[in-house]
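Student: Coordinates only, no sequence provided:
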């Protein structure tokens, strides 16, 4: 029978060759594909085990703390913990921290936007009598905005009087005190900065950044600034030295036709002494208005403007005083005015109300702050200390700076929610950034950090917005790690009504935003807990791909066999006519197909071996080939 089957194979060379080629292709490609899928699956599993775990494992937040975008799309902004209403007590955090299964429990309390020291910047006197105007400017990277009101001062020549000038401010903008003979000096507007409460020890373990400055005693110099508000809670703040605060100043100088004799005549008319104790600033408002109106109507001799970028000099909460000359040279200043009493007045902001579109998020402007557009609702709290020092509940003392730049890669391992800031860019690559006022659509990183125990002075008894938890005893993200994490989650649910996320495998996601007044921009957001989704999704994809590939191969073989049987009808009839039974005919056809299958399997084996040696594939290819050949044999047997 085998001899007859072999003779039939030789006599039908064309159809036999086509069948063998098809079998070789299916066996070889199936073997290599199944092996590749298995190898990729192993790599994915290995990568998830070793790299899915970030800086922490579990994020605990107050109930109903998710934004609509997070609920709908499953993604969060960078620094998404920058706005929150609290909801977790310090006592609850300490209870969670004490659990034996927990290695790190780092709390975060978002407190709002505060200011620290404010200082003046001074300039040289003009060369002659002039109207000197100063406007501060801030920018979002696309547009520049006048920041606050313009400040105008007339400098009137008077030889022998201090540095040769007396001055008179426009009474409508007289918000700063003036001293006779002082250089042109302008208070830099208050820039407000996001402050977060942390536990220095737990945060240090989580990030690797040392925050020990938060527990040191204040120096005598630092205590001196707080002496006027003895009843206030004194809160030490570490400030971030990395951010570049967008602030420029435009100085416009209009030289006017006015000489020393004109100043002396004006003072005599007003009954003001022409000696050093006579100041034009002493005049009443009615006289001031009249003088300024007269001086403003004088035809300027010349008009010169200068714009200087002060962004590198101004840092959150504290910066050294400085002077600028009209060539842009910057030097330290010994004579300056300063203010710290505004730190008890602060702003809180709501999350951006995104409109979820098909392929992007829309952001609408909701208002203005100091002439600068805002995209979040802003609420003002407290009042400056100069109104009533006894009513000030707390004051900040900037004690030192910290930097997050050298920790950027580790901080990006998980969405820590308060540090990392990937750039927001337009289509042409222009970087869009925060302005110097609260309310930007860009989520700010923490510019200031205070001790978590001090947050109750600002936010009440439930100040904590989130707790980032690292589970003890986990070295890689595998099934055993998942069980430990899930066990801790169960214990946390028993402690309180929290919203809990497992953040393993948190991954960045590029989002498109259509921002009113700016246009389309790109931001990096984060999806929480992607590891399990990746594993489950990859397993399902592999099963579908493998199943469909094998199904297509078997359907082709089945189709080929039926076609082969159809072409052999005449031969089958002859065999039946000469007395062969149906059993013998089926055996004959099976042997013929078996010979073709053995030849195809042998050649496929040779090809697979060559792949193993030439492309460094491992021995598991043999098992895949044997498995595929076995399935083919079963298939041929039952056809």
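Tutor: It's in. Computed from a predicted model, the values in this text were never measured in an experiment.
Student: all contacts plus neighbour counts: C-alpha atoms, from now on.
Tutor: Fine.
Student: ok, how many other residues are close to residue 353?
Tutor: If you count neighbours by other C-alpha atoms under 10 Å, residue 353 ends up with 19.
Student: no wait, residue 549
Tutor: Counted with other C-alpha under 10 Å, the neighbours of residue 549 add up to 17.
Student: now swap in residue 71 and tell me
Tutor: For residue 71, using other C-alpha under 10 Å, the count is 10.
Student: on contacts alone, who are the packing partners of the strand or helix carrying it?
Tutor: Remark: residue 71 resides in helix 68-73, with elements defined by DSSP states H and E. In terms of contacts (3 or more C-alpha pairs under 8 Å, 6 or more residues apart in numbering; DSSP states H and E), helix 68-73 is packed against strand 75-76.
Student: tell me which residues in the following helix or strand past the strand it packs on are buried?
Tutor: The helix or strand immediately downstream of strand 75-76 is helix 90-97, counting by DSSP H and E. Judged by neighbour count (16 or more other C-alpha atoms under 10 Å), helix 90-97 contains these buried residues: 90, 93, 96, 97.
Student: want to compare, so here's the second one:
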């Protein structure tokens, strides 16, 4: 048997080499190209919430930004972006923005907390005894936060009310006349005892003389630069003129150009409350498209991409400033109140005394209770912000430093509750190197659950302009997309912070109300960014820190185009975009589509100001679709590479079938000599098995250097797969012809080889004869056309994805959402498939010409010219190519349309184009057999016939 097979292969050496070359090319291509199917893929696991729709679908963060808790349990705290500072560059943003399918890529750069002094209004009108010429109203303030559970007494405030006229410093911006007052006169400075401003209010006595009235809040004590004072340590003072008409008039120490207070019927003073606001930078246009920031503007104007810091010059009393524009929240979202007790001190002596002497005298005096008052920071917040937006505002809010909070750490208790761990306090983080006595939130002396870091935006040793921010407009966060609907829309950038009691004791302590932030940046609750500036100003803000300025972006929130709700197709569309973002950037990419709120019980340690230990329920976000980058096989590419083998099998099967047809007489003789059917089949399979084995061994040696040249990683173990692949390919291709050979009847030795067409057809003309010829051996025609059709179908799908869908298409297949992304190796595989299909067409035409050699010689002898014979073969090749190309293009069009559920005109145009290419290359392939026509030995063939 072995000798028989070897003699046959040697006897038909040319044909054997051709078959071996085909198997070698297909097997080598398959092994090498499958080395490129390992690709970065975003694997999505877990179930998804079908009722959710976040403002964004994908979250991009710096590499390694995921917390351990998030990595373990896929749980994310509300406003988790508030603790992420920088890490992404503007180039990262551009890469994300350029990914196909990305509709909006909105960057956000968390900068840190900036504190602002707000006022708690206190109405003391009813505490004033209008019969007294002079009196002092003492205001004892108890600050309350966290639903009244945290309480602290502040230093008293004082309201000096006199019927004598009062003159106030005019703050005229002239370096020559700093002591000018509202009566038009100039007065010498008065030392109130270490105060910052030597021109206090002056009381006009009945004899016309004036005496200074030193406020108790003017002394900064022995604080050094960088040290701060809590709101609890800040006494405050008002000098009030009780006019003859019963109204009240107060002055202003706000700065140059500040007008005197208008006479008012009610005397409302203000206690100070320092509140931290988280400052972030956004791209205004992207933020508008993502959450409707511009449409949420309720006062002033919206933030624009043209906003830049402005510089103000130094005047007599105000240092030069660099003011950064911002839009502020129209709501404070802080639970901070003040309960005040009023008492009246009659006829005290305060005029002409130093601040310390005034404080001593007033503290020693007994007062008469004069009422109580409760105020809320939120009551006058809007008024305060409107005043800061005014065109004549003297300055902005100080921005010399920012405070950046870190993440909260947790330990899990046996019952599954998370205990938030406390960290040491560092009160001086609220200071600024060029200032002494800056205020800090009183609740900052409470427990800290997160570390705080001070970032000096200005060199403390510099004498340059102060830095500040000023609001240019107000936006209502509750008008932003998804802000108020916390229960349905998780993972929002501006989510309102709130937790509720998780056990009866905690609910009772909170009065069945949610716990809100109280103004402690180190506290557990982290508010969203409520101050927004333009992203383009961040490099100027961090000019002391080149690394921060180069990578200021904390996260990029991505909204995928065409995704307006959850569906399997939309989920796959989001996954495909996320995968491409991860591939291009190498950053942490999370899919937020389908995220859902999940209550989490958190235990908070008791506070330093009376708040008991609480167990609270917090709506964390469960990222329902966990995502991770894995090395996975691109099944679409693997399918394309398998098609290379399929087409090769068709080509090989056609060739073996032709060989069996040629040897029908020989095989019939063997049957007559007693060879059993199985031995005849084994001989045919043995021949193709030898070809396959040799091709496989050659492919092993060829694939490794070829992979190195193409920069594709192919391990030796994978290269060794070439042998079984080639052998299996050869056996599969030869199986049907071998079975046919085994069924050869001995009488076949007496019958000529002819086509299988069952009825005679009368052809008219060259074209008609070409049609008849193709139907004479329909199996061969189908094999050739099918091989070409497979290649054209693959090429049509890839061309449709590339041209009509810009490289990626998402749709459904058999009920599953799938995405197809075209890569270079895919195009190479499709090209190889088409090429093998063309070779199969050429082989079919070659076999047709060879089998009909005598017939063609007869036509030439009867007067057919060579041109007519060439046209005949060309028509057959063209029709065969047309059949395969149209079938393949139609199948590819149907597959692409099925995938996307639509047939756009561009898809049809692509299908028509690939069909035309298929017909063209098939026509070119038909040229090869025409060369054989000129070599036909007409005389010998006619003699044999």
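Tutor: Ah, there it is. Keep in mind it's a predicted model, so treat the numbers as computed, not measured.
Student: Give me the TM-score for this pair.
Tutor: The TM-score (TM-score structural alignment, normalised by the length of the first structure) is 0.60; 448 aligned residues with a C-alpha RMSD of 4.3 Å.
Student: so which of the buried residues of helix 90-97 of the first structure comes closest to residue 220 of the first structure?
Tutor: residue 90 (30.4 Å; C-alpha to C-alpha).
Student: And that closest one, how far from residue 173 of the first structure?
Tutor: The spacing between residue 90 of the first structure and residue 173 of the first structure, counted by C-alpha to C-alpha, to the nearest Å, is 45 Å.
Student: One more: residue 352 of the first structure?
Tutor: 34 Å.
Student: With neighbour numbers in mind, choose between the two.
Tutor: The neighbour count for residue 352 of the first structure versus residue 173, taken as other C-alpha under 10 Å, is higher for residue 352 (23 against 12).
Student: So the more buried one is in contact with residue 375, correct?
Tutor: Yes: if you go by C-alpha atoms under 8 Å, residue 352 of the first structure and residue 375 touch, sitting 6.5 Å apart.
Student: Now do the shared contacts for these two.
Tutor: Residues touching both residue 352 of the first structure and residue 375 (C-alpha atoms under 8 Å, 6 or more residues apart in numbering): 363, 441.
Student: and the one helix or strand residue 620 of the second structure maps to, which stretch of the first structure?
Tutor: Residue 620 of the second structure belongs to strand 614-622 when assigned by DSSP H and E. Mapped onto the first structure using TM-score structural alignment, strand 614-622 of the second structure covers residues 519-527.
Student: once aligned to the second structure, how far is that stretch on average?
Tutor: Compared with the second structure after fitting, stretch 519-527 of the first structure deviates on average by 0.8 Å (mean C-alpha distance after the TM-score superposition for the first structure).
Student: and the equivalent of residue 258 of the first structure over in the second structure, what is it in contact with?
Tutor: Mapped onto the second structure by TM-score structural alignment, residue 258 of the first structure lines up with residue 347. Residues near residue 347 of the second structure by C-alpha under 8 Å, 6+ apart: 132, 133, 134, 135, 136.
Student: The first one: how many residues sit nearby?
Tutor: To tie it back to what came earlier, the one meant is residue 132 of the second structure. Per other C-alpha under 10 Å, the neighbour tally for residue 132 of the second structure reads 13.
Student: Please name the residues that touch it.
Tutor: 346, 347.
Student: which residues does residue 915 of the second structure contact?
Tutor: 792, 882, 885, 886, 888, 889.
Student: need the helices for the stretch 601-750 of the second structure, in chain order.
Tutor: Secondary structure of the stretch 601-750 of the second structure (DSSP state H, counting those that start in this stretch): helices at 635-662, 664-672, 677-710, 716-720, 722-742.
Student: I'd say residue 788 of the second structure and residue 882 touch.
Tutor: No: checked against C-alpha under 8 Å, the pair residue 788 of the second structure and residue 882 is beyond contact range at 9.5 Å.
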